[in-house]
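# test case, fold it:
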Amino acid sequence: MDKIPITVENEQQLREEIEKLKSLERPRIVNAIATAREHGDLKENAEYHAAREEQGLLEAKISKIEDTLSRADIIDITKVSPSDKVIFGSTVVVHDLSVEKDKKITYKIVGEYEADAEKGLIFSKSPLAKALMGKEKGNFIEVNFPAGTKSFEIIDVKYI
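Sure, this is the predicted structure:
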């Protein structure tokens, strides 16, 4: 069973989500199934079948989150000795050399389940994150994207 690196923030989000699913969603679906059963013949009862399908999807989601948490390698970046080196969980400020000099972009390198490019959260196995990992403030990197190659300068590395 491979360990999955996740940030402390992501662990907390997953624990909150599983609590919500178990304490709110699960009872709601059980009630929907019970209500649908009261309508009689289950073979022709679309309401019952929809509720059972929803229950299956919910249980699969709960299992996936529990599996993720059981395999989690929780990284608390605030407890790592600060350096200029990019590692999992670090926040990196880069300058895209193909655009104006003053434009800086901030990324945080995170796990698969936390990644959200629009929020600047990039998956540690993405091409950009792979190129950044192990590099230091002041280094230059090149990354191959589907739209072409881009060059970046690492402006700052933060462990926050």
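# contacts, neighbours, all on C-alpha from now
OK.
# please report the distance of Val94 from Val110.
For Val94, the distance to Val110 (Cα to Cα, to the nearest Å) stands at 16 Å.
# second chain to compare with the first, below:
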Amino acid sequence: MSPTGTRDELIAQIMGTLARRHSTATVLLHHAVAERLGLGPTDHKCLDLVVERGPMTGSELAGITGLTSGAITGVVARLERAGFLSREPDPHDGRKQLLHCTPEGRQRIGEVFAELADASTLLSGFDAHQLAAIAEFLGRGTDFSFRQAALLRAHAMTRLKRRQT
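Have a look, this model is predicted:
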């Protein structure tokens, strides 16, 4: 499906049908990757956050994902047992434990993604200016999605607190 039309029509296609299709395909891909790694989708995406952002505490991971501390404890325990995560003392605060992706975990993740078709071929027909626009859009879209997820969680917590009072 190649988008066509006026600027406004293109924006509507990108933000409507194309964005939803892309989101659904991405979710399904990551469910399949999680299965291939022997993980559940939540565990896989928590691991992905540690890989992407670097070492963090369980509390920080909970803050990003919106999962409860109990849920994060379970996620971390499963990822540790599976050899994907390790915990190490925080060098700045010995009371805290930092979650790290293990070298074995990185290798296993890399092997799964190496099995997938070379996605970089999707970008082969674009010039440097188009690639810069794609990169900027993906960066902005990602930041927007993280912000919206946090806002939705905050809104849900506010509604829950109002019902409890």
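# drop the TM-score for these two in here.
The TM-score (TM-score structural alignment, normalised by the length of the first structure) is 0.25; 58 aligned residues with a Cα RMSD of 4.7 Å.
# host element of the spatially most central residue of the second structure?
The second structure has Lys45 as the residue nearest its centroid, 5.2 Å off, counting by Cα atoms, centre = their mean. Applying DSSP states H and E as the criterion places Lys45 of the second structure in helix 41-53.
# in that helix, what counts as buried?
By neighbour count on 16 or more other Cα atoms under 10 Å, the buried set for helix 41-53 of the second structure is 41-47, 49-51.
# what's the first helix or strand after that helix?
That would be, after helix 41-53 of the second structure and using DSSP H and E, helix 58-65.
# so how far is the very next helix or strand once past that following helix off the chain centroid?
Scanning forward in sequence from helix 58-65 of the second structure by DSSP H and E, the next helix or strand is helix 69-81. Computed by Cα atoms, centre = their mean, to the nearest Å, the chain-centroid distance of helix 69-81 of the second structure equals 17 Å.
# can you point out the buried residues in the longest helix seen in the first structure?
Scanning the first structure for the helix with the most residues, using DSSP state H, yields helix 46-70. For helix 46-70 of the first structure, the neighbour count (16+ other Cα under 10 Å) marks 47-49, 51-52, 54-55, 58, 62, 65, 68-69 as buried.
# run through the neighbouring helices and strands of that helix.
Using 3 or more Cα pairs under 8 Å, 6 or more residues apart in numbering; DSSP states H and E as the contact test, the elements touching helix 46-70 of the first structure are helix 8-20, helix 26-37.
# so for Ala131 of the first structure, which of those sits nearest?
helix 8-20 (22.8 Å; Cα to Cα).
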